[in-house]
Structures are given as structure tokens and as C-alpha cells.
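Peer 1: just to be clear, the model below is a prediction. Sequence and coordinates:
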Amino acid sequence: MAISIGIARKDREAVARHLSRLLADTYSLYLKTHSFHWNVTGPQFNSLHTMFETQYNELWLAADEVAERIRTLDVFAPGSYSQFAKLSAIKEEAGVPEWKAMVGQLVEGHEIAAATARDTLKAANAAGDDGTADMVTGRLKEHEKTAWMLRSLLK
């Protein structure tokens, strides 16, 4: 059955391309945050270990929400590491930095994801896609808030 949600196919595909980048940023940030949760050490261990767990759980749920929105638009969602690596602007961390560098990388990652969300919001608004705009506004606010909270640890 053909999709008929009031958004032209070319517009749905354009929005889905932006959402795919947001999904890649979200998943990359999830992986990095989970790794840092496992590997953090230092005087802030307990608080960072707990904070990172809260953050990676939120990102895991967000990735599903973004992927399902792509599918709602009748486009297939990317789902491999190689696809995410091509789509995401978040740099992979192959080592185990000290805790301050971990926090700094996560601030940077959330700021990148916020910028991607902002671009996605523009595309959704241009397409008249209120459903995506609503979801992405929430993601944007979450990334900005998390970046602020993490940044506060470094002052």
C-alpha cells in the first residue's frame, strides 16, 4: 500500500537523509558514551560512571526513535557501523582517554549532534513535516542540555 501522509516522496527522502545523519550521530555518541562508562577512572569515577549510564540509555532510546521516524517516512534506515561512520561527524575514540578528555569529547559530540538536529529541523520545516520537526526539536533540546551539563564539569 502506498504511503499518503501529505508529504511528497522527494521531501520525505530529503528529510530522511538528514534524519540518517542524526541517527548516525546518535548511535556514534551512544557507543562512545557506553565505552566511557565502562572505562572511566579517577576521582569522579562514581558520578561519571552513573552519569554516562544515564546518557547512553537515553541515546539508545533516541536512536530507535530516529530510526523509526525514518521508516515512518517510508525510507530504509541505515544500520551498519560502516554506514554510520560515513554519515556521522562524531570522531571515533579508539583509546581510553582520561576522564576530562572523555567529558570534553562527549561535549563536542553532543554539540555536533545538536547542529545536525538543527539542520534536520530546517529540512523538516521546509518539507512541512511537523512530526519530524516535533521529534527533532526534542532531540535538539536534549543534546544542548547534555552538552551544558557535561561542560559544567570542566569549569
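Peer 2: Right, received. Where do you want to start?

Peer 1: rest of the way, CA atoms for contacts and neighbours
Peer 2: OK.

Peer 1: now the longest helix belonging to the chain: buried residues?
Peer 2: Determined from DSSP state H, the single longest helix within the chain is helix 9-39. Going by neighbour count (16 or more other Cα atoms under 10 Å), the buried part of helix 9-39 is 11-37, 39.

Peer 1: any idea which element Glu142 lies in?
Peer 2: Here Glu142 sits within helix 130-152, counting by DSSP states H and E.

Peer 1: for that helix, which positions count as buried?
Peer 2: Neighbour-count burial for helix 130-152 [16+ other Cα under 10 Å]: 132-133, 135-136, 139-140, 142-144, 146-147, 150-151.

Peer 1: residues contacting the residue nearest the centre of the chain?
Peer 2: Centroid-nearest residue in the chain, with Cα atoms, centre = their mean: Thr26, separated by 2.3 Å. Contacts for Thr26 (Cα atoms under 8 Å, 6 or more residues apart in numbering) come out as 59-60, 62-63, 113.

Peer 1: hold the first one in mind and look at this next one:
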Amino acid sequence: MKTNIGISDENRQAIADALAKILADEYVLYTKTRNAHWNVEGPDFYDKHKFFEGQYEQLATIVDSVAERIRTLGHYAPATLKEFLELTHLTEREQNDNSAQGFIKELLQDHETICIHLREVITPFAETYQDLGTSDFVTGLLEEHEKTAWFLRAHLK
């Protein structure tokens, strides 16, 4: 059945395409955060192990909500690792050691990259594509990433 929610087919497609990139970023970041949780080493292992666990759990919820937003718009969400790697703005793991500081620096950079990309789409969602719902949704994601970036930054002081 055709999706009829007051947004043109063309606009829904453009929004779904942009959300697919956001989904890819979120999934890659989720995977990198799981990696940090599993592989962190050092004297603060337990604290950072738990810290990263809380972050990947939050990202798992975000991943699900972005995919469901795409489905709400009447499109299918990308769901393969290949698709995610083709769509993401992020890179796979860059740092070579398993220290908490190394993981935190890389994850901070990723959260900040996502913040920049989310800011770029908030206004077009609302103004160009006439989708205040997705604009508001992405604003909420931005707030989550800004807060997590703050937490990560605080660990580096």
C-alpha cells in the first residue's frame, strides 16, 4: 500500500537516502564502540569496559530508530555491512593500540563527524523536503551525539 503521509514520493526518497547514510554512520560507530568495549586494555580496563558498554547500548537504540524512521517513510533500510561501508562518512578503526585513550580519541572524532553531518541535513529536511518530523528526529540524534562527545572529551582532560 502506498505511503500517504503528506510528503511527496520524490521527497520521501531523498529523505530515505539521507537517512540511509545516517544509519550507516550509526552502525559503523556502534561496531567501533563494541570493539572498544571488547578490546580495551589498561589499568582502567573495568571502568572503560563498562563506559563503552553504555555507549554501544545507546547506539543500538539509535540504529534501530533510524532504520524504523526509514521504514516509516515507506522505504527499506540498508542492512548489510557492505552497504554500510559504502554509505558511511566514517572509517573503520584507525588507531593501533587498545588503550582507553586511543579508543576515546577515535570515537570522539567519529561522534563529532556525525554531529557535523547531522547539522547539514536538519534544515533541508524541514525546508527543502517539508518533513519537520525527520528534522526533529535528527535534531534529537544530534543532541545525543553532542552529549556523548562531551563525555568522551571529558575523559581526555
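Peer 2: Happy to help now that I have it. What you see is a predicted model, and the numbers here were worked out from it, not measured in a lab.

Peer 1: separation between the residue nearest to the centre of the first structure and Ala126 of the first structure?
Peer 2: According to Cα to Cα, to the nearest Å, Thr26 of the first structure stands 23 Å off from Ala126 of the first structure.

Peer 1: how much does the longest helix of the first structure stray from the second structure?
Peer 2: Following the fit onto the second structure, the mean deviation recorded for helix 9-39 of the first structure is 0.6 Å by mean Cα distance after the TM-score superposition for the first structure.

Peer 1: now do the helix or strand just after that helix: distance to the chain's middle.
Peer 2: Per DSSP H and E, the first helix or strand lying C-terminal to helix 9-39 of the first structure is helix 45-72. Chain-centre distance of helix 45-72 of the first structure: 8 Å, with Cα atoms, centre = their mean, to the nearest Å.

Peer 1: how about stretch 77-88 of the first structure?
Peer 2: That offset, for stretch 77-88 of the first structure, works out to 12 Å (Cα atoms, centre = their mean).

Peer 1: could you list the buried residues of it?
Peer 2: 77-78, 84-85, 87-88.

Peer 1: quick check: end-to-end length of it?
Peer 2: First-to-last residue span, stretch 77-88 of the first structure, Cα to Cα: 14 Å.

Peer 1: Ile3 of the first structure and Val75 touch, don't they?
Peer 2: No. Checked against Cα atoms under 8 Å, the pair Ile3 of the first structure and Val75 is beyond contact range at 10.7 Å.
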